[in-house]
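Chemist: dropping the sequence and predicted coords here.
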Amino acid sequence: MHTMWKGSISFGLVNIPIKLHTATEDKDIKLRTLHNKCHAPIKYEKICSVCEEEVKPEDIVKAYEYTKGKFVVLDHDELEKLRKENEEKAVEIIDFVKMEQIDPIYYDRSYYMSPSEGGGKAYSLLRKALQESQKVGLAKIIIRSKEQLAVIRVYESVLVMETIHYPDEVRKAGDVPSVPSEDKVTKRELDTAILLIDQLTTEFEPEKYTDEYRTALLELIESKRNGQETVSAATKEVASNVTDLMAALQASIDRTKPKKAAAPRKKAAPRVKKEA
């Protein structure tokens, strides 16, 4: 499993060298965009909005737009220094809380944690302590130049780090439009709804839920491929160097050919007058 972050995490005086591994993967089917005329893939280029020319990666800088059209340019070295200063710090668990106190709306991404060399015993200690206390740890970590609030918990036999949103990143529920301010339902309606919920209540078995759209799309793609309903991208014609060279040589020969001299005009014979 690919390691995407190395560091250490601590609680109190206990320090655990760890590695992070992405726990989930996006299995969305990526579709390419083609030109309908020739079925060639479409390129998306970085074009300057003023110069109207393609911009190379080395000519791009990061900036913060503090007001419309006004920017603070941030140098690459400045950003890199700031990132390293924070990433090199050990991640410290700052609090322990009950997991049910954290609403799922805060959760973002999941990472498996594995112990680095020499960290096995401390890893086991934190895992056992979290299981026995039925708590989760709250910590801060910088991933991809962004400081994240994270929850550390146990999943099966593995420590998992779940990044969560800060409170100011979660929009206020009160701002959602058209939400009824009070429940205008009858007792009979409520009892019927609860009965229906009870009838549909079951144990959560994640294996029985599948992405039906993705499955159908893969089947459609496979059936088209097997039925030879495929297209090939048109290729750009590149002139052969040999052909270009021959054309240039022939043009040179034609240009240097001596021009034919014009044939001399014959003098007209003198006209003889007839006697009357």
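Modeler: In hand now; what should we look at? Numbering: from 1, shown residues only.
Chemist: going by C-alpha atoms from here, please, whenever you check contacts or count neighbours.
Modeler: Will do.
Chemist: and the nearest residue to H165 once chain neighbours are set aside, what does it touch?
Modeler: Leaving aside its chain neighbours, H165 sits nearest to Y106 (5.0 Å; criterion: CA to CA, 6 or more residues apart in numbering). Y106 makes contacts with 164-167, 170, as judged by CA atoms under 8 Å, 6 or more residues apart in numbering.
Chemist: now Y106: how far from R171?
Modeler: 11 Å (CA to CA, to the nearest Å).
Chemist: can you list the buried residues in stretch 194-201?
Modeler: Of the residues in stretch 194-201, none count as buried by neighbour count, 16 or more other CA atoms under 10 Å.
Chemist: my read: Y111 touches L20, true?
Modeler: Yes: the criterion here is CA atoms under 8 Å, and Y111 meets it with L20 at 6.0 Å.
Chemist: who's more crowded, those two?
Modeler: L20 (22 against 19; other CA atoms under 10 Å).
Chemist: who wins for neighbours among the contacts of Y106?
Modeler: Counting neighbours by other CA under 10 Å, I164 leads these with 21 neighbours.
Chemist: show me where the protein has helices.
Modeler: Ranges of helices within the chain are 76-87, 120-133, 187-200, 212-226, 241-256, based on DSSP state H.
Chemist: distance from the shortest one to the middle of the chain?
Modeler: In other words, helix 76-87. The chain centroid and the centroid of helix 76-87 are separated by 22 Å, computed with CA atoms, centre = their mean, to the nearest Å.
Chemist: before we go on, here's another structure to hold up against the first:
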Amino acid sequence: MHTVWKGSISFGLVNIPVKLHTATENKDIKLRQLHKECNTPISYKKVCEGCNKEVKEEDIVKAYEYAKNKFVVLDDEELENLRKENEDKAVEIIDFVKIEEIDPIYFDRSYFLSPDTTGSKAYSLLRKTLEESGKIGVAKIIIRSKEQLAIVRVYKDSLVMETIHFPDEVRDVADVPNIPSEQIVVQKELDTALMLVDQLTTEFEPTKYTDEYRTALMELIEEKKASNTVTASDKQPVPNNVTDLMTALQASLDKTKTTKKKPTTRKRATKKTS
């Protein structure tokens, strides 16, 4: 399992060297966009709206737009120094709380935590402590240059870290339009609804829920493959930028060098034979 972060978690004087692994994966089926006329994949270019020309990666800088068309430019070195300044710190568990106190709207992504080489004993201690106390740890961590609020909890035999949104990242429900104010509910309707809920109540079994759309889409794709209802592009991308030109020139140059070397080799061979 790929390691996405390596560091340590501490609570009190206990320090645990750990590795972070992504706990979930996106299984969406990615569809490419083709040119209908020739079935060639469509590519997307970075174009400057002001100059109306394609921009190379090395000519792009990062900036924060603090007002309409007004920017503060931040160079890569400044951002890297800021990231390292915070990322090098160990993840410290700030508080212990009950998971029921955190509304699910705050949860973001899940990661498995595994102990590093010397961290097994401290890892087991934290796991047992969380199990016995019925609490979870609240911590901060920097992942991919972004500071994250996170919780550490027990999942089966593993510790899991789940990033959660900061309060100012959760939008105010008062801004949601057309939410009805409290209205009088007819008791008979409420009783019927509660009866329906009672009939549908069961234990949560994750394995019984599947992505039916993804399954149907893959079946359709496989059917088309089996019936040879497939398309292929008969056109190669036309070189249209400096990089492609340089690649072609370098290939030509290499080919020329190879051709020139061959006669020399044959000449030496003839001398040895005679």
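Modeler: Yep, it's here. For clarity, every value in this text was computed on a predicted model and none was experimentally measured.
Chemist: tm score of chain vs chain?
Modeler: Put the two chains on top of each other and the TM-score (TM-score structural alignment, normalised by the length of the second structure) is 0.86; 238 aligned residues with a CA RMSD of 1.0 Å.
Chemist: hang on, the earlier thing: which position in the second structure pairs with the residue nearest to H165 of the first structure?
Modeler: Aligned counterpart of Y106 of the first structure in the second structure: Y106 (TM-score structural alignment).
Chemist: K98 of the second structure and G134 touch, don't they?
Modeler: Yes: if you go by CA under 8 Å, K98 of the second structure and G134 touch, sitting 7.0 Å apart.
Chemist: who has more neighbours, the two?
Modeler: G134 (14 against 11).
Chemist: can you pull the contacts of the more buried one?
Modeler: Counted by CA under 8 Å, 6+ apart, G134 of the second structure has contacts K98.
Chemist: what's the neighbour count on I151 of the second structure?
Modeler: With other CA under 10 Å as criterion, I151 of the second structure counts 25.
Chemist: for V136 of the first structure, same thing?
Modeler: Using other CA under 10 Å: V136 of the first structure sits among 24 other residues.
Chemist: residue contacts, I141 of the first structure?
Modeler: I141 of the first structure neighbours (CA under 8 Å, 6+ apart): 87, 91, 147-150.
Chemist: highest neighbour count among those residues?
Modeler: Neighbour counts for these, by other CA under 10 Å, peak at A150, which reaches 26 neighbours.
Chemist: identify the residues contacting that residue.
Modeler: 138-141, 161-164.
Chemist: do you know how far E65 of the second structure is from E132 of the second structure?
Modeler: 48 Å.
Chemist: before we move on, what about K62 of the second structure?
Modeler: Distance from K62 of the second structure to E132 of the second structure, by CA to CA: 47 Å.
Chemist: pick out whichever of the two has more residues nearby.
Modeler: Between K62 of the second structure and E132, counted using other CA under 10 Å, the more crowded position is K62 (12 against 9).
Chemist: D28 of the first structure reaches R214, doesn't it?
Modeler: Yes: using CA under 8 Å, D28 of the first structure is in contact with R214, at 7.2 Å.
Chemist: who has more neighbours, the two?
Modeler: A direct count of neighbours by other CA under 10 Å for D28 of the first structure and R214 places R214 higher, at 13 against 9.
Chemist: return the residues in contact with R109 of the first structure.
Modeler: 162-164 are the contacts of R109 of the first structure under CA under 8 Å, 6+ apart.
Chemist: of the residues you listed, which stay in contact in the second structure?
Modeler: Of the contacts of R109 of the first structure, the ones still in contact in the second structure (both residues aligned by TM-score structural alignment, their matches' CA atoms under 8 Å) are 162-164.
Chemist: mind putting those in a markdown table, distance to Q199 of the first structure included?
Modeler: Below are those laid out as a markdown table (distance: CA to CA, whole Å):
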| residue | distance to Q199 of the first structure |
| --- | --- |
| E162 | 33 |
| T163 | 35 |
| I164 | 34 |
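Chemist: list the ones among those residues that fall in strands.
Modeler: 162-164 (DSSP state E).
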